[in-house]
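Participant: quick one, structure for this:
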Amino acid sequence: MKILIFALVNLVSSFFIEGKLGLNVDYAVFRHSDQQSYLEIFYSVQKSKLTYEFRNGKYNISLFFRLDVVNLDKDSLIISKGWKIETGFPDTVGAAGQDVVDVLRFYVPAGRYKVVMKGIDLFNTQNYDSVAFDVNVPTFVKGDKLLISSLEFCYSIERSTDTNDAFYKNSFRVVPNPTATFGQNVPVLYYYFELYNIFSGVGGDKFVITVNVLDNYQQKVQEVREKRFVRGKVYDSAVEVGTVNVFNLPTGIYYLDVVVSDIEDKILVGNRRKFFIFNPSVTPRVDTSKVIAQVYSLAEGELDDEFSKASYIATQEEKDLYKKLRGIEAKRRFLGTFWARRGGIEFRAQYLQRVKEADEKFTTKYEPGWKTDRGRVYIVYGPPDEVERYPYAENMKPYEIWHYYSLQGGVIFVFGDRRGFGRFELLHSTLVGEIKDENWMYLLMER
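Facilitator: Okay, here's the model as predicted:
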């Protein structure tokens, strides 16, 4: 058995690129003690993307996963875990849109972490996936300030006494939704969060929790009624669960906004988290006619090319949906809605102009400019405010440092020609959400 597990670890470790398993991974952080926090990592794979073997009257699946968590502050691997999931289903009817969901829990000190999770379908080893992201784990220390945990999005939450259930948490059965996607197949958003230091952090005997849904422009969504709850100070910490009906929201990006205030409406603490709606049957609130008129003259291949170039700003749900579209009319309507949600014809013109400029500036004999790392950054964030260029120097390969002074108070992007073929790769950035490697210079040293 040890030899088998070791072989599986080596197999799953070799996959570093995105596959087709449909792996989604998310996390939430809660209080454990003043020294440690409670890190939950939850993940899912789509049943419709798995390979089944029929035996013993069931449709069986076999998956192997690997999780690595690195403490970035100490540059040390603190969690390395591999495991199998094997189970069977009576049939595959309704598998599309359904997920296999699981949760992992760890106690960790406050700090910065890198989470890398990989999965492979053992019945089809070409079916694999990999997800990596950074996690900032705060401390929830006792004190006179009210604190709030992560907001956790869930498929369902119900009362439970089964402490052996993997999804049991604080007298509830909490089934997380790692995709953070709701709408057509998941019409109700369930949420879970915790509050700490209520006795010392709230003046008076009561406090108020207000829950709203915001659109992508951070404005309240009128289709969802604001929820307001008055709570008494019963315990020093509290668990809050609730639901939001999102079945009537059009496809798009939204935010769940939670604000906790005292009885006099003084804000004490709050949290906000992004989620996605996929509702193709609901008419968008934006005017798509002008953009559709612009794309109406494009052939189907030109529509495909334009959306491919727009993929840098598309959600995964939009990418998946576009792949399913059949016929030029459906693609015209989709692309019209896509651009209208992001600013209409003016935004489309600016974006495509940047694509053209990226092709002119960064095209190599290996790939067009818009597909390069420099091209992507140029298209998404615009021209840099300043560029430092460092051609070949002693023991160093060429690199560039791009400065953006208005992004997050000032950020940099570092591109380097690691292989010496004029192909500059993104090695490091200080912008949240981009690749970060403080040791990027070592990658450029001649050996």
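
Participant: all contacts plus neighbour counts: C-alpha atoms, from now on.
Facilitator: Fine.

Participant: of all the residues in the stretch of helix or strand Ile61 belongs to, which ones are buried?
Facilitator: Secondary structure from DSSP states H and E places Ile61 in strand 58-71. The neighbour-count check on strand 58-71 (16 or more other Cα atoms under 10 Å) flags 59-71 as buried.

Participant: which is the next helix or strand following it?
Facilitator: That would be, after strand 58-71 and using DSSP H and E, strand 76-89.

Participant: list of residues touching the next helix-or-strand element following that next one?
Facilitator: Using DSSP H and E, the next helix or strand after strand 76-89 towards the C-terminus is strand 99-109. Under the criterion Cα atoms under 8 Å, 6 or more residues apart in numbering, residues 32, 35-47, 137, 139, 166-167, 175-177 lie in contact with strand 99-109.

Participant: cool, and stretch 234-247?
Facilitator: 157, 170, 182-184, 186-199, 224, 277, 279.

Participant: what subset of those is buried?
Facilitator: 157, 182-184, 186-199, 277, 279.

Participant: show me the residues you listed that map onto helices.
Facilitator: 198-199 (DSSP state H).

Participant: enumerate the positions of stretch 321-333 that are buried.
Facilitator: Across stretch 321-333, burial judged by 16+ other Cα under 10 Å covers 322, 328, 331-333.

Participant: let's see this one next, to set against the first:
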Amino acid sequence: MFWLMLLAVAPGAPAQQRLPPPPAAPTQPSASRDVAIGAVRSYRGDRTLINGFVRVPHELLDAVTIGAGGFAEFRLDVGVVDARGTVLATDRWTRRVPWTATRARGAASVEMVTFTVDSGAYEIRASVKDSASGRQSAATLPVQGFRARPPASDLLLAPEIRRATPGDTVAGPGELRKGDLLITAASDVALSPTQAALFYYCEVYRDSAGDVPWAVRVRGGEGKTIVTTPPAASAIPAGGGVITGSVDLAGLPPGSYQLELVIGAGADSLVRSARFRMAGFEVEQELAQQQQATVATGDVFSQMTEAKLDTLFAPLFYLAPLSELNVYRGLTLEGKRRFLREFWRQRDPTPGTPDNELQQSFYQRLGEANRRFREGGAAEIPGWRTDRGRIFILHGEPDEIMRRPVNGQSNPWEAWKYTQNRALKYVFYDQTRLGNFQLVYTDDRKEKGMPGWERLVGQDAVDEIARF
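Facilitator: Purely as a prediction, here's the structure:
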């Protein structure tokens, strides 16, 4: 990562040169294959400090050399332009990317720029040239300098924020330092079911010290609030301070969302917001193929593409803790193959035979869960990510099922019972009447029900489930 300091840029600064307008590119790219620029503004003295992030997707790059030690390479040109089109500052640098990284689905480099400006309108321009093919891609982002001190900075979202410790005070590759916090840079924050923690950072400016109340909420694509955190308060010293934290969004369906930080209370409150994505796993087709094929003798991972390896890795959080899985994302293609071989080798119930029955049944159940338990609505949640799908994958077909459809004012529910190895009972309730069943009660200590579920289903249903 490169840290470019373009400080004290002002509208009246002498022009260094004029850049030709960049090739047409959307200000907010609609696809992950576009070069993208993100920026957040904060206040320093009487100027606006802008932290910019340029995302360069590796899909845009061709290999300079292939194989062991192979790499791709790109040149990045960055400029800051005022409202008159005058280039106030420019810089360029070259970045080399390992060839294996260019083959990973969704992989990208994030380059950082930092500059300060006076009040006024500006534009960040970024142009990327692939060294192997000569192809060029570009993006622009308009930014506005504050006219006066704002009550708060822009909201910065990140996949990780950590606090510096003695001996670990220098920002690493891809990290931005804010005070004693080290923030992982991202122009477009995308979470996943296995990496669902979203971190946020916002500066609050005020003349006097005091406790400032705040809360976080998450809105879906239609503006509906779907997550709200309990109210909190931060002690903000005179001059200003920071509100930072994280929210666990595990279980959020794939899609685009907005996190809002509500600062203050009542008429004095203000909102800072930023968008993020929850990525899903395109598993249905891959798992259907896996379901049709049995695990044959030999190395089933040796010829798989990285995209297919990632697909087979995605649901493994049902079987293993994140502490075991976190290493996977940073591995090379061959490293991912070794990880999956070892993962299933350790769980093979019959290591002396050519078949791994657990691996085979796991992916067969995943395919069946996708076929039977996909849930409706705008989210289109694949079956393996639903509550019923999860229980089916972990325990197989229930020994008994009790189903109750919509009946007047009563919503549908169903109860599953397992009686073989250990007696277990699960109750799923559909509050939407759209086929979206949520686990509300179970006697399985590894699963969580819903407090007060009896009020949802009604006493008659509770009695019926108890007799089941």
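
Participant: returning to what we had before: dump the buried residues of stretch 321-333 of structure 1 into a markdown table; add distance to Phe347 of structure 1 and secondary structure as well.
Facilitator: Below are the buried residues of stretch 321-333 of structure 1 laid out as a markdown table (distance: Cα to Cα, whole Å; DSSP: H, G, I helix; E, B strand; the rest coil):
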| residue | distance to Phe347 of structure 1 | secondary structure |
| --- | --- | --- |
| Tyr322 | 20 | helix |
| Ile328 | 22 | helix |
| Lys331 | 19 | helix |
| Arg332 | 17 | helix |
| Arg333 | 17 | helix |
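
Participant: as TSV, the residues you listed with distance to Leu147 of structure 1 would be great.
Facilitator: Converted to TSV, the buried residues of stretch 321-333 of structure 1 look like this (distance: Cα to Cα, whole Å):
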residue	distance to Leu147 of structure 1
Tyr322	41
Ile328	51
Lys331	46
Arg332	47
Arg333	45
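
Participant: and the residues you listed, which is closest to Trp402 of structure 1?
Facilitator: Comparing the buried residues of stretch 321-333 of structure 1 against Trp402 of structure 1 with Cα to Cα picks out Tyr322 as the nearest, at 32.9 Å.

Participant: so what's the closest one up against?
Facilitator: By Cα under 8 Å, 6+ apart, the neighbours of Tyr322 of structure 1 are 331, 334.

Participant: what about 10 Å?
Facilitator: The contact partners of Tyr322 of structure 1, by Cα atoms under 10 Å, 6 or more residues apart in numbering, come to 304, 307-308, 316, 330-331, 334-335.

Participant: any chance of a markdown table for those, columns distance to Asp236 of structure 1 and secondary structure?
Facilitator: Formatted as a markdown table, the contacts of Tyr322 of structure 1 follow (distance: Cα to Cα, whole Å; three-state DSSP):
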| residue | distance to Asp236 of structure 1 | secondary structure |
| --- | --- | --- |
| Asp304 | 55 | helix |
| Phe307 | 51 | helix |
| Ser308 | 51 | helix |
| Gln316 | 40 | helix |
| Ala330 | 54 | helix |
| Lys331 | 54 | helix |
| Phe334 | 49 | helix |
| Leu335 | 51 | helix |
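
Participant: ok, these vs Glu152 of structure 1, which is closest?
Facilitator: Using Cα to Cα, the contacts of Tyr322 of structure 1 come closest to Glu152 of structure 1 at Gln316, 19.8 Å.

Participant: quick check: the closest one vs Ser44 of structure 1, distance?
Facilitator: With distances taken as Cα to Cα, to the nearest Å, Gln316 of structure 1 is found 15 Å from Ser44 of structure 1.

Participant: compare neighbour counts for these two and give me the winner.
Facilitator: Taking other Cα atoms under 10 Å, Gln316 of structure 1 and Ser44 do not tie; Ser44 has more neighbours (21 against 12).
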